[in-house]
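Q: Below: sequence and its predicted model.
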Amino acid sequence: MSLKAQLIRQIAVDGPMSLADYMQACLLHPEFGYYATRDPLGAQGDFITAPETSQMFGELLGLCLAQAWLDQGGGDCVLAELGPGRGTLMADILRATKSVPGFAPDVHLVEASPALRDIQRATLMGARVTWHDTVADLPDAPLFLIANEFFDALPIRQFTRQGRGWAETRVGAEGDMLRLGRTEPTPVDALSHRLQDTGDGDVVELCPTLPPIIGEISGRIARHGGAALIVDYGDWNSLGDTFQALKAHQPCDPMQAPGDADLTAHVDFRAVTDASLCETSAMTTQGALLHGLGIGPRAQALAEKLDDARDQNALNQHLAAYRRLTEPSEMGTLFKAVALYPKGAPPPPGFEA
């Protein structure tokens, strides 16, 4: 029985389900879930992340974490990543930080997909790596962590304002088709503060699992020190319908083939800040962050090496990757970033208090 048939049967018994339950099933079902069954990254997959675009992304963020470690006095620590994909980002971080004296932490990866764990194991061969199912399993120690395009894949609930109530988006079924619908509007305590900055018809999305995950990360940083860099597409304060599906690098109907497309929603960076138990930087754009970390000189240095090798195609690809990471028309402003760090410590490089 397909995942779609299973969901239709479940809806027939229990009634329409929330978007959060639908996303959870589509992405992480042990037999049919999108992340449980494939490598979704790269030109042959469904999307390309910043680490897969250029080594510069991981190098600069790795050195950012290493500098934060130095600013806090060094010492033993944990280096962690949430949703590490193919392991490309962590491999770039480890290569870039190899020359930082004393910075040789064990690596801890939070990854739910058995298929991706196998790929990460091959990518990071030779590194001391421990895998975890959840953030709560990370060691309670000084934590230097990165989460790139992790929070956008967490399940959301979606609400549309009607008067002083909120109608929740639900997934129902008509025959052998899945359909989106809405409940009758009711008050929602978690959205009472949004009555001040929204009007009739406005859509607001909540990510129920975001606050506890941020609480786990920031609690460790508050107790033991460290820093967390969170980079994702989104903005300050959720507003609008951002639920989407992606297949073969193109938008598609999220109800058409459950488990066969990536499902995401924009990250609410205000929710990240509100849930943090330690200091949180001001939100910045990915382009501004990378420029602050020196991507311009790094891109120039790499370009000169490629130019010396007279490989015009590789040089063109490198320059295109630089533009993709930083320009407003590409990932430069769509993607935002915040840093978590201890009270009394300076924010990591590239971030402002």
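A: Yes, it's here. Numbering: from 1, shown residues only.

Q: make it CA atoms for all contacts and neighbour counts henceforth
A: Fine.

Q: So Ala168 lies in a strand, does it not?
A: Heads up, residue 168 is Glu, not Ala. Yes - assessed with DSSP: H, G, I helix; E, B strand; the rest coil, Glu168 lies in a strand.

Q: ok, it - contacts?
A: By CA atoms under 8 Å, 6 or more residues apart in numbering, the contact list for Glu168 reads 18, 157-160, 182-185.

Q: swap in Leu63?
A: Leu63 touches 93, 96-97, counting by CA under 8 Å, 6+ apart.

Q: Put this next to the previous one:
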Amino acid sequence: MTKLKEKLKRTIALTGPISVAEYMTQCLLDPEFGYYTTREPFGRKGDFITAPEVSQMFGELIGVWVYSAWKAAGAPGNAVVAEIGPGRGTLMKDLLRTVSRLDPAFARQTRFALIEASPRLVEVQKATLANSSTSPEWYSRFEDLPEAPLFIVSNELFDALPIRQFVKTMSGWRERMVGLDKDGELAFFAGAASVDAGLLPADAATAPEGAVFEAAPARDALMDQIAERLKQLGGAGLFIDYGFEKTAVGDTLQAVKNHTYDDVLAHPGEADITSHVDFDALSRVARSHGLTCLLTTQGEFLLQLGLLERAGQLGAGKSASVQESIRDAVERLAAPDQMGTLFKVLAITTH
């Protein structure tokens, strides 16, 4: 049994069941035993590999997008380029190298920032970026960013923000809670709280008993902050995550441990817990601020930005094994049966 599981069981025994949102928050961010506060989750030695770790091409093409978005916005001279939830800093490292080559003047006049709440990960990021030609700044909160035109990117951020779940019962939709069963083990239960009918998707009425609907107020709140900043000061946003295009009923809560799926309640604090992102909901928030949204798949996005051309440049004159490794990375990032279709890309602009 994990130490966090012991702690959660004691807390629930004393104070009663907790929401799925509270469970996710504790699993990921508990100061003593939380997943992100105690371990290195990224890369081959961690529990999962993110796209920037698959290949430098991912971060390079994000850099191309940022530079193009900056030019499309009128090339403001006091811009801030920020990554929120930057992991090990790999994406920012590849982005900085790319924009410095594309336009050294842009790299010199632009402020680059990483938004990271974990002091431990900040140190990892600083080590990753130690030899970059441009030195970024670190902020622990989005609202602390300098007030300037903003070009912000995130990769696999929204999936880790807590969600609320509601389960359909004989008496209607009830909030799904984590409590203790008769043996004193963690288990899911239907609580007393219900959900506003106006929030339910179209397929909720015909959903069977036991069906689950997910709402993500924490994700909506962050997108609301970002969209408000873009509306006021200008800029653009790019958000990449695995998820779905239309709001619908479905249980997507999942845990990953050692690169394989794990029972969500089995190893709190030792497994990454996420859920699929509802891009329909995020787009509605952005559009409510008058912003323009474009949603596509990661595969289409990267191919349109020149993934194949960049792969050809990297492989030119290299050994057969290196070329094969590059081809494998292209497949991993863009193939429909790998990351290409499951991962979506939401671009938000002010025009």
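A: In hand now; what should we look at? Just so it is clear, the model here is predicted, and its values are computed rather than measured.

Q: between the contacts of Leu63 of structure 1, which has the most around it?
A: Counting neighbours by other CA atoms under 10 Å, Ile93 leads those with 23 neighbours.

Q: hey, where'd the helices end up in structure 2?
A: 3-15, 20-29, 35-38, 51-54, 56-72, 90-102, 104-109, 119-128, 217-233, 279-287, 298-305, 307-315, 320-334, 339-342 (DSSP state H).

Q: Let me have those helices in TSV, extended by distance to Ile84 of structure 2.
A: Shown next, in TSV, are the helices of structure 2 (distance: least, CA to CA, whole Å):
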stretch	distance to Ile84 of structure 2
helix 3-15	27
helix 20-29	16
helix 35-38	15
helix 51-54	14
helix 56-72	14
helix 90-102	10
helix 104-109	19
helix 119-128	12
helix 217-233	11
helix 279-287	16
helix 298-305	18
helix 307-315	23
helix 320-334	21
helix 339-342	21
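
Q: Please tell me how far Leu306 of structure 1 sits from Gly15 of structure 1.
A: To Gly15 of structure 1, Leu306 of structure 1 is 59 Å away according to CA to CA, to the nearest Å.

Q: In terms of packing, which of these two has more residues around it?
A: Leu306 (17 against 14).

Q: Just to be sure, that one is in a strand?
A: No - Leu306 of structure 1 is assigned helix when assessed by three-state DSSP, not a strand.

Q: Pull the contacting residues for it.
A: Counting by CA under 8 Å, 6+ apart, Leu306 of structure 1 has contacts 312, 314-315.

Q: ok, 10 Å please
A: 300, 312-316, 318 (CA atoms under 10 Å, 6 or more residues apart in numbering).

Q: For these, which single residue is the most surrounded?
A: His318 (21 neighbours).

Q: Surely it and Lys305 touch.
A: No - at 11.0 Å, His318 of structure 1 does not count as touching Lys305 under the criterion of CA atoms under 10 Å.

Q: Tell me the one among the contacts of Leu306 of structure 1 nearest to Gly33 of structure 1.
A: His318 (33.9 Å; CA to CA).

Q: Tell me the residue in structure 2 aligned with the closest one.
A: For His318 of structure 1, the aligned position in structure 2 is Ile326, judged by TM-score structural alignment.

Q: which one is its match nearest to, not counting chain neighbours?
A: Ala311 (6.4 Å; CA to CA, 6 or more residues apart in numbering).

Q: show me the contacts for the residue lying closest to Ser19 of structure 2 once chain neighbours are set aside.
A: Distances taken as CA to CA, 6+ apart put Met177 closest to Ser19 of structure 2, at 4.5 Å, once the chain neighbours are dropped. Counting by CA under 10 Å, 6+ apart, Met177 of structure 2 makes contact with 16-23, 164-167, 187-193.
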